[in-house]
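Undergrad: no FASTA, just this:
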């Protein structure tokens, strides 16, 4: 028996050696592709040693590679090299993309690259040295090919390779690996695959290749929506809205009837800036003043996906969530939506939008008319030169200065109006706008020498960091905003107008970048670590909660000032704005998923596109199924299950409205 065993081992060893020697190109492809998939998980979600995504990625690599056996050996390099390029390019794009959005890239969003507000400099700012591994891997494969080409490998393999047999064997092994991964998956795993909105979890559980395959399927689904899913989406829609209760009236119902309204969209402006000062100077003194003079919503959270600014515009105007794949402004702009501009236009209001960039950016030249804007004032109507440009268009100071006479002219020629003024300068890369701020970020600290003498020293490490540049950029934007408010106050117009100022989304800085603000060691330029006496906890939850932005309703009209004053502390999302504002006009829109904040109050849920949930009691992380309690009240399973159920229904019905155009034959409900 021992002799038979040794013989078996010897035969296995011989077969393995023979397989390796006769499949060197294929094995090289598999190893290099697998390295790329491991790297993307390491560099993003820091998940390296989980066996399930590893098995799934390897299984799919084998399945893809098995078809290479149908290609003649001398041409197999082209097949495998092409797939290595695709896999590594997907990893590279997702790696950079992750640093902007803490998510993974989608095919539907890559199709909109030309529309995005991310400039080249901003992309290069986010490149890391380890990203080049995705370029090095295909080069290594090419060098292996050249080495094999210089030998007799290809001609030898051409004579002995049994293509069909190798295909079947490799394909079957791949099926076993993928089948195992899917076989041990839970129902919740399949649900997340089907919905695709928890991308981090999908990559962590199934690997990057399965994510990309699933994303491609999700991308194709709406393209054939008339053949697939329409009936189910309609049923979901009817079930949701047939049971939805009409919003009750509250003390703000109708207070804006006959009043004009202008939304001021403040690029990347976060609330924490309002509490910062350096060397006796506030970072955002004008925003702080506005908050004191108007109604300030202190717990307001954007709900953006990868459409960033365009997602905010859409969600604010409609009360719907962003699309689960792609962006509404590019992929679904031609649907019918019930919006603030449309409701007010039906009451005789002139509706308009203003932006210092090209109207083609984010496809606004098509999306804005679809959302109900009658007139658009974009970069081509402003008078400026190249020296007036910061980031993507005219600088905020000049933009506001030139916008004032346009706004006055609109008021002069219309009984009522509603518009959105979109700022631009406080956009990444923040270094460009930061150079126009004279805010001093120098830190002062005391040191005691060996003689016991204490000295006060100063250093400025912060200005050269990402968060330092963001702070100075926001300071510049705030200065421009202050000039705009002065123009408004000194104008003979706008006495019947309310202004709604809102931050469109966070700065998209990583937790490590923001942590530098809270844990900077002014003496060394490093950061305090846990255990240091000056250390400030800034964990995942602190970072997520820190993403809130300002929302302020303000007017120079004394009567309106008496209505819109004080702090509103309810936890509020961007999708609550439409219902809240429309109620102030006495208008009810049934077909949204956000509620009037003054009706729902402390029972509100802020739902994020990735399935995370925020209430006044808890922040729930959908990716890890963990949560942080925000009060002393203990959260039980029943509470979590309830809010998760509500969140899932709202995300599903909102996406169904978008993808399947379910409002096409509905009438606006202006009750």
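TA: Cool, the structure landed. This is a predicted model, so every value here is computed, not measured. Residues are numbered from 1 along each chain as shown.

Undergrad: CA atoms for contacts and neighbours, from now on please.
TA: OK.

Undergrad: Mind checking what helix or strand follows the longest helix along the chain in sequence?
TA: Counting by DSSP state H, the longest helix found in the chain is helix 73-101. Going down the chain from helix 73-101, the next helix or strand is helix 107-110, by DSSP states H and E.

Undergrad: Which elements pack onto that next one?
TA: helix 199-223 (3 or more Cα pairs under 8 Å, 6 or more residues apart in numbering; DSSP states H and E).

Undergrad: same thing but 6 Å
TA: If contacts are counted by 3 or more Cα pairs under 6 Å, 6 or more residues apart in numbering; DSSP states H and E, helix 107-110 sits against no helix or strand.

Undergrad: Mind listing what's buried along that helix?
TA: 107-109 (16 or more other Cα atoms under 10 Å).

Undergrad: Ok, stretch 581-597 next?
TA: Those would be 581-597, for stretch 581-597 by 16+ other Cα under 10 Å.

Undergrad: which residues make contact with stretch 407-422 from outside it?
TA: 260-265, 349-355 (Cα atoms under 6 Å, 6 or more residues apart in numbering).

Undergrad: putting a second one here so we can go through both:
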């Protein structure tokens, strides 16, 4: 033991290098499920840069302590990235640090993403601690003074630093332009990937330095005209269903972790979402092929995109990165027409900086945790039922005062990990699902549906229903891949299920009392919600000078929507397929949206791929160019 410990003390640089390279290999196995020696060379270059810098700035006396600290920091980074990847399916960039203050609010979700195997990244510290304690005991009777460490050789270390920096630079330059973040991260390794992200961000900011939001709008119009053309819309002239809900109140329900899979589903003869099913049967506008498009902000990003028709950037939660802007939105647009816009969420408004996001979106007032009685439904506090109770009171006051309103409700009762207390259960979960995440999910979504039904009944009782347009959509997926094998989900539910298409497919429906809606078969995304609702409200976004990056789904035949963060940049859905790029388009994969089968020849969708990359780039530029408040 003394021999090993002395060896570590004499050569902390190389000992730490070897340990970190083992951890880099483990990280690759945990995330990418493969370890390529050629890719480890990129990791080696980055690790050498870090260790050489530490070697040069540290005196001999503190070498061992500093190298151990460096090892610990990198190990924590790798551990955090493994947990992050387990939950989100992506490698986090340094910009994810902006969300660290939110971790405590979703503690249960974070804990569920930790695999025991991830702790192997800290195994060396347990061994080193044991060896250290053993050598301390053995050295009590040893009066010999420990030998000093050999003097550092700055010249050799400097040369090694220069070589490793050059190697890292070459690796980064070769893969800098790959849009697919997962491919880029796998090729570069987690450390060089962070540098590449920073370089890309700087290049993008430099490219728009002298641009303007108006210039971006003109470029968008040219892009849309070239891609959509005359065949991409239903017909010229007044859009279909334009103004059928003009002047009505608007209630928007954002359903937490809600997949479209739940709509129409029966479990042992019990409807999971009878309220939503009835709304569709009563003639709502229903869009069964709508997909999530959120970024780092998750639920708060869903609020952003559905209210604006603008893509989240994917590199930072929109509330944290752009809450200082005056963002064009539906609440702001309706506010100009005399509407009062309120938003309701049972959590603390500082969660994901909603206290900044809501003014940026033009909401008149928000109601958060202090406004509700905590019936301890889950970790967020109050139940959806309590949220609707308070919301009904506030909206009734506005109704009695004759003020039109736009009200947004952000539900939380179906939040991961989906545990529902017995007193709130409204469905009998069958034995085959008992104790599983899917079983908890069925119960949670069923409660969310029931609470919405109770709210609708109260709106009718208070005389507000007939003059209100109801918008309902899911914010993002719910079921986690690691706990829900697609074949098993199909077996126990008796419905087709695809691990990606079904998981990211969210509900979107709009109910306008007295208006016969229809089920639309075309594809759509959250970016399309705002322009679709605006059309129903009789608002021409073009005449209002509003720039949106989605389309009115009631008047669109050709549509392509992009997705990133949960999927690599360049991924898209069109009316036929879901496409996921590889290093580029040619090595990507496509799956039929109806059959879930892989499509071998997808060459005809190259234009869609180029279009969506350019569209999301323009959306990012537009957000960055909006003036600050």
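TA: Thanks, I have it. The structure displayed is predicted, hence computed values, not measured ones.

Undergrad: Drop the TM-score for these two in here.
TA: For this chain pair, the superposition-based TM-score is 0.86 by TM-score structural alignment, normalised by the length of structure 2; 594 aligned residues with a Cα RMSD of 3.3 Å.

Undergrad: Residue range in structure 2 corresponding to the longest helix of structure 1, please.
TA: Aligning helix 73-101 of structure 1 against structure 2 (TM-score structural alignment) gives residues 60-88.

Undergrad: Go through the matching stretch and flag the buried ones.
TA: For stretch 60-88 of structure 2, by 16+ other Cα under 10 Å, it's 63-64, 66-68, 70-72, 74-75, 78-88.

Undergrad: number of nearby residues for residue 249 of structure 1?
TA: Neighbour count for residue 249 of structure 1, taken as other Cα atoms under 10 Å: 15.

Undergrad: what about it, which SS state?
TA: coil (DSSP: H, G, I helix; E, B strand; the rest coil).

Undergrad: can you give me the helices for the stretch 351-500 of structure 1?
TA: With DSSP state H, counting those that start in this stretch applied, the stretch 351-500 of structure 1 shows helices at 364-371, 396-413, 431-434, 466-490, listed in chain order.

Undergrad: Which one of those helices lies nearest to residue 6 of structure 1?
TA: helix 466-490 (62.7 Å; Cα to Cα).

Undergrad: Could you check how far the closest one is from the centre of its chain?
TA: 24 Å (Cα atoms, centre = their mean, to the nearest Å).

Undergrad: do stretch 607-614 of structure 1 as well
TA: The answer for stretch 607-614 of structure 1 is 12 Å, by Cα atoms, centre = their mean.

Undergrad: Please list the residues outside that stretch that contact it.
TA: So stretch 607-614 of structure 1 is contacted by 197-198, 303, 605-606, 619-622 (Cα under 6 Å, 6+ apart).

Undergrad: and the end-to-end length of it?
TA: From its first residue to its last, stretch 607-614 of structure 1 covers 7 Å (Cα to Cα, to the nearest Å).

Undergrad: What residues of stretch 106-114 of structure 2 count as buried?
TA: 109-110, 113-114.

Undergrad: An error on my part: the question was meant for stretch 178-191 of structure 2.
TA: Buried, per 16+ other Cα under 10 Å, within stretch 178-191 of structure 2: 178-191.

Undergrad: Ok, stretch 41-57 of structure 1 next?
TA: If you call a residue buried by 16+ other Cα under 10 Å, then stretch 41-57 of structure 1 has these buried ones: 41, 44, 47-48, 52-57.
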